[in-house]
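In: sequence? don't have it. structure:
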């Protein structure tokens, strides 16, 4: 069972296994059709496509009309139906990949753990690592038999905006923001019209988890680096712009042997939508 990362050569040995499901998670936040177009042009053999906006996210507003963020979690039942449509069973090994250092694949990795499925890994190095091994792509789309996966006890935890707000006064938990340093400081109004971060938060840019070639850093190096930001993972809350790249930090913590951090799914996009919530700027 692979539960964090899988190398391209390891995946290649199982690419035709009937009970392995490969999921293409490529996406572009500025061009929402780019991921599906890239999949159609060429993808790993037998891979299915995951749409970030419609399958890995839910309704942006709750029943009362409150904004939940740009990529709120879908309802559990809806996500289970998506997994079944991909052919996922309770004993299926799922492998997620993208072409963006794992920033979108990590979201699917976390979501499968959210519904209690442990056998899920991210392709280390993504599409580039697969092609660097001389392995082929295809534009064929397989007909998958419907899966039978059930929702089980979550292997991860989440926190809500009210919980994050209450924690500001208590300071019992540490919020770690995966956005780029300029966005964290409040200096990128193009992406974040309301700039800044949650008071008391620290910054760990998700790309700092990667080597120059796009592979994750070694576990020991990740542990050393992450320990300078996260003193106790069990008391940490991971967030980002909309609950996507925060999952990259959660995966890095898991690789480093530092499990237990929670995700704030609404993240900055939900937080800053309510002007009554406090905002900090600067480093």
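Out: Done, it's in. Owing to the predicted nature of the structure, the values given are computational and were not obtained by experimental measurement.
In: going forward, measure contacts and count neighbours with C-alpha atoms only.
Out: OK.
In: for my notes, confirm residue 176 occurs in a helix.
Out: No. Judged by DSSP: H, G, I helix; E, B strand; the rest coil, residue 176 forms no part of a helix; its state is strand.
In: distance of it from residue 161?
Out: Using C-alpha to C-alpha, to the nearest Å, one obtains 14 Å as the distance from residue 176 to residue 161.
In: check it against this one:
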């Protein structure tokens, strides 16, 4: 069972394995159709396309009319049906990849763990590593026989916006923001019209988890780099712009042997949906 990362050579040996499902998670936050367009041009054999906006996210507004963020979690039942539609069963090894260092694939990795499925890994180095190894791409899409994945107890914790708000006074947990530093400081209005960060949050840009070739740093290096941010993973909350790249930090923590941190799914986009919630700017 592969539960964190998998290399291109290993994946290439299982392209015809009926118990393996490969999902292409390419996406562009500024160009929503770019992921599928890239998939149509070429993808790993047997891969199916997973859309961040529709397959891996839920409605942006809750039943009470409150804004839940740009990429809220999908309903668990709806997600299970989507996963089954891709041919995933309880004994399926799932592999997710993208072309962005795992930026989007990590979201799928986390979601499967959220519904209790541990056999999911991210292709280390993504499509770049696959192509660098001289491995083939195809253009034809495949449909799998529906799977029978069952919903099990979650393997990962989450926190709500109220939990994060209450933490401002208790300071019981450390909030870690996965956005680029200019967004954290409040200096990128193109992506974050309301700039800044949750007061007290620390910054760990998700790309800092990667080496120059786009692969994850090794366990020891990741562990050393996360060490100054918090004492205990179970007392840490990972967030980002909309609950996507925060999952990259959560995957890096698993690689580092530091499991237990929680995801704040709504993240910054939900936080600033209510102007009464405080905002901090700059590097502090």
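Out: Structure received. The shown structure was predicted, so the numbers you read here are calculated from the model rather than taken from an experiment.
In: TM-score them against each other, please.
Out: TM-score of the superposed chains, computed with TM-score structural alignment, normalised by the length of structure 1, equals 0.99; 283 aligned residues with a C-alpha RMSD of 0.6 Å.
In: of residue 176 and residue 161 of structure 1, who's got more company?
Out: Taking other C-alpha atoms under 10 Å, residue 176 of structure 1 and residue 161 do not tie; residue 176 has more neighbours (26 against 17).
In: residues in contact with that one?
Out: 201-204, 229-230, 236-239 (C-alpha atoms under 8 Å, 6 or more residues apart in numbering).
In: okay if I get these as a markdown table plus neighbour count, secondary structure and distance to residue 218 of structure 1?
Out: Output for those, formatted as a markdown table (neighbours: other C-alpha atoms under 10 Å; DSSP: H, G, I helix; E, B strand; the rest coil; distance: C-alpha to C-alpha, whole Å):
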| residue | neighbour count | secondary structure | distance to residue 218 of structure 1 |
| --- | --- | --- | --- |
| 201 | 19 | coil | 25 |
| 202 | 18 | strand | 22 |
| 203 | 21 | strand | 20 |
| 204 | 25 | coil | 17 |
| 229 | 16 | coil | 17 |
| 230 | 21 | coil | 17 |
| 236 | 21 | strand | 21 |
| 237 | 24 | strand | 23 |
| 238 | 29 | strand | 21 |
| 239 | 29 | strand | 23 |
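In: what's the helix or strand for residue 127 of structure 2?
Out: Following DSSP states H and E, one finds residue 127 of structure 2 within helix 126-132.
In: tell me what the helix or strand following that helix is packed against?
Out: Downstream of helix 126-132 of structure 2, the next assigned helix or strand under DSSP H and E is helix 161-170. Under the contact criterion of 3 or more C-alpha pairs under 8 Å, 6 or more residues apart in numbering; DSSP states H and E, helix 161-170 of structure 2 touches helix 267-271.
In: roughly how far is the helix it packs on from the heart of the chain?
Out: 15 Å (C-alpha atoms, centre = their mean, to the nearest Å).
In: the helix holding residue 127 of structure 2 vs structure 1, mean deviation?
Out: Comparison of helix 126-132 of structure 2 with structure 1 after fitting gives an average deviation of 0.5 Å (mean C-alpha distance after the TM-score superposition for structure 1).
In: may I see the buried residues of that helix?
Out: Buried residues in helix 126-132 of structure 2, counted by 16 or more other C-alpha atoms under 10 Å: 126-130.
In: residue contacts, residue 199 of structure 1?
Out: By C-alpha under 8 Å, 6+ apart, residue 199 of structure 1 lies in contact with 168, 278-280.
In: switch the cut-off to 10 Å
Out: 165, 168-169, 175, 277-281 (C-alpha atoms under 10 Å, 6 or more residues apart in numbering).
In: farthest pair within those?
Out: 169 and 281 (17.6 Å; C-alpha to C-alpha).
In: please say which of those two ends up with more neighbours.
Out: Taking neighbours as other C-alpha under 10 Å, residue 169 of structure 1 and residue 281 compare with residue 281 leading, 14 against 10.
In: roughly how far apart are the residue lying closest to the more buried one once chain neighbours are set aside and residue 106 of structure 1?
Out: Excluding its sequence neighbours, the residue lying closest to residue 281 of structure 1 (C-alpha to C-alpha, 6 or more residues apart in numbering) is residue 196, at 4.4 Å. Distance, residue 196 of structure 1 to residue 106 of structure 1, by C-alpha to C-alpha: 24 Å.
In: mind checking which of those two has more residues around it?
Out: Between residue 196 of structure 1 and residue 106, counted using other C-alpha under 10 Å, residue 106 has the larger neighbour count: 30 against 24.
In: which stretch of helix or strand covers the more buried one?
Out: helix 105-114.
In: what packs against that helix?
Out: strand 20-24, helix 76-85, strand 93-97, strand 120-123, helix 246-255 (3 or more C-alpha pairs under 10 Å, 6 or more residues apart in numbering; DSSP states H and E).
In: for these, which one sits closest to residue 208 of structure 1?
Out: Nearest to residue 208 of structure 1 among these is helix 246-255; the distance by C-alpha to C-alpha comes to 9.3 Å.
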